[in-house]
Every structure is written in C-alpha cells, then in structure tokens.
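Enquirer: Pasting the sequence and the predicted model now:
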Amino acid sequence: MEIKDIKSVYFVGAGGIGMSAIARYFINRGMVVAGYDKTESELTKQLEKEGMLIHYEEDINAIPHACKDVKSTLVIYTPAIPAKHKELEFFKKGNFEIEKRAQVLGTLTRTHKGLCVAGTHGKTTTSTMAAHILHQSHVDCNAFLGGISKNYGTNYILSDTSDYVVIEADEFDRSFHWLRPYMTVITATDPDHLDIYGTKEAYLESFRHYTTLIQDGGVLIIHKGLEMKDDISKGVKKYDYSLDEGDFHAENILIENGEITFDFISPIESIKNISLGQPVPINIENAIAAMALAQLNGCTAEEIKYGMKTYAGVDRRFDFKIKNDNIVFLSDYAHHPKEIYQSAKSIRELYKDKKITAIFQPHLYTRTRDFYKDFASSLSILDEVILCDIYPAREKPIEGVTSKLIYDNLKEGVKKEMIHKEDVLDYIKNHDFEVLLVLGAGDLDNYVPQMTKILKEKYN
C-alpha cells in the first residue's frame, strides 16, 4: 500500500514510545488514526488529545468503522502483541495490509534520506541529539525517536521542507532489517535480546546484515573497537569514532562545576569548546556520533555548537528531577548491564564524594537469567542497591529466575535490600539519601512523580 492510498491507520499496541511517533506522523497528515493498547498511560492520554481514538479492551466492535475498510486502512502492530490477539486476528482474516512498525519506518527510509542510529545502547540519546542539531539548523529534519525529547516535548519531529528523517534503528526482533539507511551510526553491539537471537554470534551477525542495507553513496559511522564485522558495499564510506580516538573523537575534555566542555575532532572540520547541554560524561561519546552525523549532512560549526549547548535531554535518560545541595534525584532507562555500568560510572564521576543509592527494577526474566552476574557487577559500583521484582513485559516467569540472583551476586560492601515496587514510596519516606537513582525500563518510573514530591518535601 502506498502512503497516498491510506485514509485510515489502526495501531494494535498504540501506546509504545515508537508506535506513538508513527501515529503522530499520520495524525499530522489528517488521516483517521485509532488503536488498541493494554493500559492507559500519560502518552495514550496525550495521543487522544491530539486526535487518536484509543480503547483498552480487546474488542473488535470498538474498532472504528473507518478502520474496517480493507482498501484504505493500514494496520500497524508491535511484536510485543500476542499472535492470538482478537483484533489482530480480525485484520489477518480480513486480508488487511498489516505491517510492523519497522516496516513503516522502512518505507520512510525509501522515500526520505534515512539517518538511522543503531546499537545496544546509546541510540535514543544519539538519535535525539542528532535530530535536535539538524532540526534547529538550516538543514532541518523529520524524526522518529525512541524517547520523549525534552526540547520538543514529543518523540516525533515534523518538517514540511526537509528530505531527512532521523530514525532510531531497533535491533529487537531484527526490526532494523526493514530499513534502508542513507547514513547510519552504530553505537554498541553488546549482546542483548538473547530470547530472540539465541546466541551472541547471531546477534552480531544481525548487525553485519544491517550494514549491507546502507544505500550506495551513504555512510557508516561505527564506534571504534566493536566486535561485529561490517559488510558495506563499495559505494559506502566508513568512519569510526570513540571518546578519545578515531576519525571523530574528543580532546581537551573538561568536567567541572557540573559542566562539560571539549573539542570535537573531525576529518571534515574540528570544532573547539563544545558545551554539553546535558552535562553527563556518558553523553560525550553520544554527542560525538550525533555531531558526526549532522556535520556529514551539512550542518555548520556554529549550528552544531548551538545545537549541543541547547540540547535538553530525553525523558528517562539521565533525567534529573531534583538537583541541589541537599538531594540529587534522577531517573534513567538503563536496563542492560553495560548501560547500567555507564550510568553508574557517570554518576560516580559527577558525585565523587556523595553516597549513591540505586533502586533497580530488572526488565525481563530472560535478560535477568542471561546477565544477572553482569548486572550485579555493574550495580556494585554504587554504595546502596535496592532491588525490586522483575518487570515481565511480554514474558512468562521462569522458575528460579528472580531479582535475588542479582542480589546474591552484589559485591561485598554494597548495602543491599529487596523490596516490592508497591513499597518504594514508604521506603523513600523512611530512609535518607544523598544521590538517588531509579534504574530500569519497566513501570517503576510511574512512581517517579510521587517520589519527586516526597523528596522535595523531605529535603525542603
């Protein structure tokens, strides 16, 4: 189905961060947009305000009439939806055009210049940084992001003039194989989603295949030292980057008084005194990749400097809620051992002399089973660790796999405790903190507004 033939779009799984960005794309084009989601959230409420029709029970009768025309309706579903979902089965039996979110993004990379960011971690921040630099420059862009940009209050940027589209390329379920990038960044390839891939080798092979999809005349920007092999065509240029070496890197890094500045070293044009708008050490490498992508697509040195200085961050990515002399409180989406290591390391660099406490909700039974020792090692950088029950998402429990696996492997000297998420608010009321960090990709973040209120009252 061509985009010009679509009159209505139905989402099976409407409230996901990536799905909602595509919903906004079609809402902005004046189409009938509707869908189902399991639970109401702030995001689904916002989508409803913007004009999307959403219901929260599996019910074929709740599907709007406009979305039952097989000739003009596109159905988009998320892989997290069970195959036996009643509404999905209805559309399958009716021979509707049904596509995964990634297939729709793939179509957009064929009709726009796709600037894609892939990798186990860092892709949301890097893609959001790149989108902000480009959008506020003379180049401009559209963007489909994996998190809510604090600069724009949304995960979607629309341009009436730009042919560029920034896309977060998700490796889950091999979704990024639908894309045809004009240029792509690969940030990291630490094995993840082994419930899908089975082995580390299969995971790395998936990234190799992804590099074959880059269009002739395009570019691969890859983090230096990754274990994967790339397989680019002769018409594709390759650059590498890292913190302190590679085609693109940083020099003269200065971290002081809560600020971070550095020089951006580039084979195109080096730029002195870059100031990070969200001054977190982990963001230096993300910024290098984002600036490389922006520079290769025509952004000027001044536009890049201004874009980085005014970058405000992403919800749930090093998201500071309170930052003063009495208490520091932040939320971070980190849910892979390497992400947690980088997060903990950055916090430790910023607050060398303070007691750092993390409340961590592991995400998925399979991920906990596969990496519990790595989780424990990463969390052991911190002073105190409070573990909540595993957030199951799409999975059924696995016998013997609980948060206690991580708890038992935390290093000696780390103060530790296990609590249910329902008891988190009482725990915060009854304990003292200097730096408190909420970690994970589950639903513990729903408590963050109340936690913020409690801490503000408690520490004046």
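Expert: All right, it came through fine. Numbers count the residues shown, from 1 in each chain.
Enquirer: going forward, measure contacts between C-alpha atoms and count neighbours the same way
Expert: Fine.
Enquirer: Find the centremost residue of the chain, please.
Expert: With distances taken as C-alpha atoms, centre = their mean, Thr124 lies nearest the centre of the chain, 3.6 Å away.
Enquirer: how near is that one to Asp332?
Expert: 12 Å (C-alpha to C-alpha, to the nearest Å).
Enquirer: same question, Leu115
Expert: 25 Å.
Enquirer: for Asp173, same thing?
Expert: Taking C-alpha to C-alpha as the measure, Asp173 falls 24 Å from Asp332.
Enquirer: can you check Asp443 too?
Expert: In terms of C-alpha to C-alpha, Asp443 sits 12 Å off from Asp332.
Enquirer: secondary structure class for the residue lying closest to Thr109 once chain neighbours are set aside?
Expert: Distance criterion C-alpha to C-alpha, 6 or more residues apart in numbering; nearest residue to Thr109, sequence neighbours excluded, is Arg180 at 5.6 Å. Arg180 falls in the coil class when you classify it by DSSP: H, G, I helix; E, B strand; the rest coil.
Enquirer: Could you report the distance from Arg180 to Arg174?
Expert: Noted for Arg180: a distance of 13 Å to Arg174, by C-alpha to C-alpha.
Enquirer: And here is the other one:
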Amino acid sequence: MNFENVNSVYFIGIGGIGMSALARYFVANGKQVAGYDKTATDITRSLEDLGVAIHFNDSVSEIDATYLDSKSTLVVYTPAIPNGHSEFNYFKDNSFHLLKRSAVLGEITRQTVCLAVAGTHGKTTTTSILGHLLKACNVPVTAFLGGISENYNSNLIINGTEVTVVEADEFDRSFLTLSPDLACITSMDADHLDIYGNAEELVKTFKDFSECIKPNGKLFVKNGLPLKGITYGIEDDSDYSAQNISIEDGRYVFDVKTPTGTHKDFKFSLPGRHNLSNAIIAIAMAAEYGCSYKDLSQALETYKGVKRRFTYQIKTENFVFIDDYAHHPEEINAVHQAVREMYPDKKVLAIFQPHLFSRTRDFIDGFAESLSKFDELLLLDIYPAREVPIEGVTSEWLLNKIENSNKKLVQKSQLIDEIKKSDAQIVLTIGAGDIGEEVKHIKEAFYVEN
C-alpha cells in the first residue's frame, strides 16, 4: 500500500523492539501514531515522550477516534498477538488495512537500497554496527534496529531515506517479505523450532531468504555455512576476515583482509570473537556499498554497542557487572568466551533466566552444557513470553542437568542477597525475558558498594 495516503498508524504490540522502531519511523515522517501494549516499559515511556498515545488494556473503547477511520489508518500488528485479541479482531472485522510488522518493513525498504542482516544470532549487533558505519560515512540511511543503540539511545537511526538497514527476522518467516540489495547470514543454528518443527526446515527457509535478494544483489555468508556467497570470518581464508588480532587497552586491534587488499589497525571495543565477526561483516557490507576503509576505520572506533549486548553496568578494578540478552546455548557460549578472554583469572557468577518453555525443552542439553562452564550459577524461572507452560519443562529440570556444584534456583527478589553471598568478581545477567528489569536494581545495590 501507499503510505503517503496514510494519516495515522495504530500499533498492536507497540512496545516490542521492532514495532517501536517502526513507530518512531512514522512519527519522524509526520504521521499520527498510537498503540496498545500489555505492559508499560522504558520503550513505551520513550514513545510517549515523542507524543505517542499508548494504553495498556485490550479495549476498543480506549482507542482515540482518530484511529477508527478505516480509510486513513494503517494498523500494524505483531505475530505474537493472540487470536482472541479484541482490538485486533475489531480492526479485522471492520476492513482496516492490517499489516504485520515484517510486511511494513518490506514496503518501506522496497523503494530503497536495502541492506538486510539475517541469522539466528548476531542480527541486532551487526545491524547496529552497519547502521552506525553508514551514518558516520554520511550515507543517507535509515536503520531499523532490534535493540537500543548506545550511540543514539534509540532503535532507529535516521540520516536520510535512500538506504535502509534492517534485521531480517527468521521468526514466523518474516524475512521472506524483504527484497534486499545486499544481505548477510550470520548463522543458521536451530532455533524457533515451535515455528519450524526441525532444524532442516529452518535451514531451508534461510535458503529461501537468500533467493529474495534483488537481481545483481549480493549475499554474504559466515564461512562454513552451506550457502554460496561472499564469505567472511576470523583468521581464515574468507573473502573478508579479521587478521593479526590483538587486545590493547581492553579493545580489539586487527587488520581487515578483503578481496582487494589488507587494511590495517582497525579498533573495536566490544568483547568477544562473535562481536568481532559481526564487525567484519558490517565492514564488508558497508565497503561493498561504497564506503572507504579509512572512513570505516574511524567510524568503527566510535561504535559503543547495543544495550543488553555485553553491556557493562559496573566496571571497576574489583567488581564487574555485565548484562547480556543471550537466550540460546550458542549465544551463552559466546558470552562465556568473551568474559574468559577479557577476565581470564577471575571468578564468574552467571544469572540466567530461560526464555520460552519450547526453547528450554528443545535445547535443554545445550543450555545445561553452556551454563555448566561458569564458576557459579543462579537460575531463574522460565520467562513464558507468548507461551503457556509445557508439562515437565521447568527451571528445576534444567538445574538438575547442569554440572556445576555452585548452582541454585532463585527468585528475582533474592538476587541481590545471593550476589552478596558470592565472592565472584564478575557478575553476568543473561536472558531475553524480564531479567533486564532487574539490572537497574542490581546496579544500584552494588554501584555504591564498589
């Protein structure tokens, strides 16, 4: 549809990270924006600060009359909305223009040069690096992020409308609505098996995504994935790779090997080889778009990261508190690698909140293996998100599988007291649920003491 004819946009599930980025986009483009979500969060409050009207009861009577004109209102919804949602059904029954978030992104990007980042891990960090690099190189870009950029304190970067950067989300096969000019696939580890059924179907859908690229477009793939494209990696024979890696003053210093030569002394502050890999593909895509390596090197050095992606909350000589969004065994392994590389001789306490009953069930042994690597572990109950409980799938089941004598199942109200009992110098909070709401309380409790 032609968004020029839309006066107002109503979001069902406006507090989601991807939905709120779209809301910001429409506000920036002069549309009237409002929405519903089930709970108030920092994200909804930041939207309200922009003038967006938000309510938290599923009730058509609470929707302003401005948004009840089917001819001038676009309704955007998240696939996580349940079938019985009364507002959704009202709009559906009254012939409103209803589009999934992914379809709206597809429409926005169709008339632009689109750079899309796909993969079961690394999308948000890679997208934010790429958006930052392009903006810093003065490219007229709009970047939709799946997290809050530390550089811009937003999940939307706007520097123009000729180029778009988007996360190509595999959940619900959403990324098949995109038609990018340049796309990358960072990983294809099994995930979202509640949607796909098995790992083979997930891989097939990533291959389908690779065929969505526009004619004469380019696909970048992590070295080792079963897809043909421009390869990238770390200290290997990829088309683009990080070489001569060292750590100086707590940041990576490395060279970038490309198909046309090697460019020296790039600097990058995010810990972890997985983040270094994300930086390499962002550099590769920006370079293929047309940015100079000199400008990219300067831009990368100013990149600060994404909130809840190995975010330092406290960083002193005797105590470090890091928060991370990791919610898959491979992501937890990446966090573990990063913290051991940066703090090889220090004791590490991890606090983990499993996300989704189905994901816990599907990867129970992987979670147990990855969580066993930490010196101490505090485990929270499973965060259900959109799911109902599955019989037998509990945090206690996971705890019993973890091979670590220093492990304990706790409630969120006990966290600060349990951390105080530990002599660990490094504390990690990990998970994609509402554990992020506990971070500020932990930070307040320990920032004064350290």
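Expert: Here it is on my side, so go on. Given the structure is predicted, the values throughout are model-derived calculations rather than measurements.
Enquirer: rewinding a little: which one of Asp443 and Asp332 of the first structure has more residues nearby?
Expert: When Asp443 of the first structure is set against Asp332 and neighbours are counted by other C-alpha atoms under 10 Å, the residue ahead is Asp332, at 22 against 13.
Enquirer: give the contact list for that one.
Expert: In this structure, Asp332 of the first structure makes contact with 316-319, 343, 437-440, judged by C-alpha atoms under 8 Å, 6 or more residues apart in numbering.
Enquirer: which residues in the first structure form helices?
Expert: Taking DSSP state H, the helices of the first structure run over residues 17-28, 42-49, 86-93, 101-111, 123-135, 194-197, 200-211, 283-296, 301-310, 337-350, 365-379, 404-409, 424-430, 448-458.
Enquirer: closest one to Tyr36 of the first structure among those?
Expert: Evaluated over the helices of the first structure, closeness to Tyr36 of the first structure peaks at helix 86-93, with 8.5 Å, by C-alpha to C-alpha.
Enquirer: now that closest one: how far from the chain's centre is it?
Expert: 29 Å (C-alpha atoms, centre = their mean, to the nearest Å).
Enquirer: To which residue of the second structure is Asp353 of the first structure aligned?
Expert: Under the alignment defined by TM-score structural alignment, Asp353 of the first structure is paired with Asp345 of the second structure.
Enquirer: Not counting its neighbours along the chain, what's nearest Asn404 of the second structure?
Expert: Ranked by C-alpha to C-alpha, 6+ apart and with sequence neighbours excluded, the top spatial neighbour of Asn404 of the second structure is Ser372, at 5.4 Å.
Enquirer: What's the one you found aligned with over in the first structure?
Expert: Residue correspondence, TM-score structural alignment: Ser372 of the second structure in this structure matches Ser380 in the first structure.
Enquirer: residues in contact with Gly146 of the first structure?
Expert: Applying C-alpha under 8 Å, 6+ apart as the definition, the contact partners of Gly146 of the first structure turn out to be 17-18, 124, 155, 168.
Enquirer: which of those residues line up with contacts in the second structure?
Expert: Here is what carries over to the second structure from the contacts of Gly146 of the first structure, by both residues aligned by TM-score structural alignment, their matches' C-alpha atoms under 8 Å: 17-18, 124, 155, 168.
Enquirer: For the residues you listed, which single residue is the most surrounded?
Expert: Glu168 (27 neighbours).
Enquirer: aligned partner of that one in the second structure?
Expert: Counting by TM-score structural alignment, the partner of Glu168 of the first structure is Glu167.
Enquirer: Pull the contacting residues for that match.
Expert: 116-118, 123-124, 127, 144-146.
Enquirer: that older thread, between Arg180 and Arg174 of the first structure, which is the more surrounded one?
Expert: When neighbours are counted by other C-alpha under 10 Å, Arg180 comes out ahead of the other of Arg180 of the first structure and Arg174, with 26 against 18.
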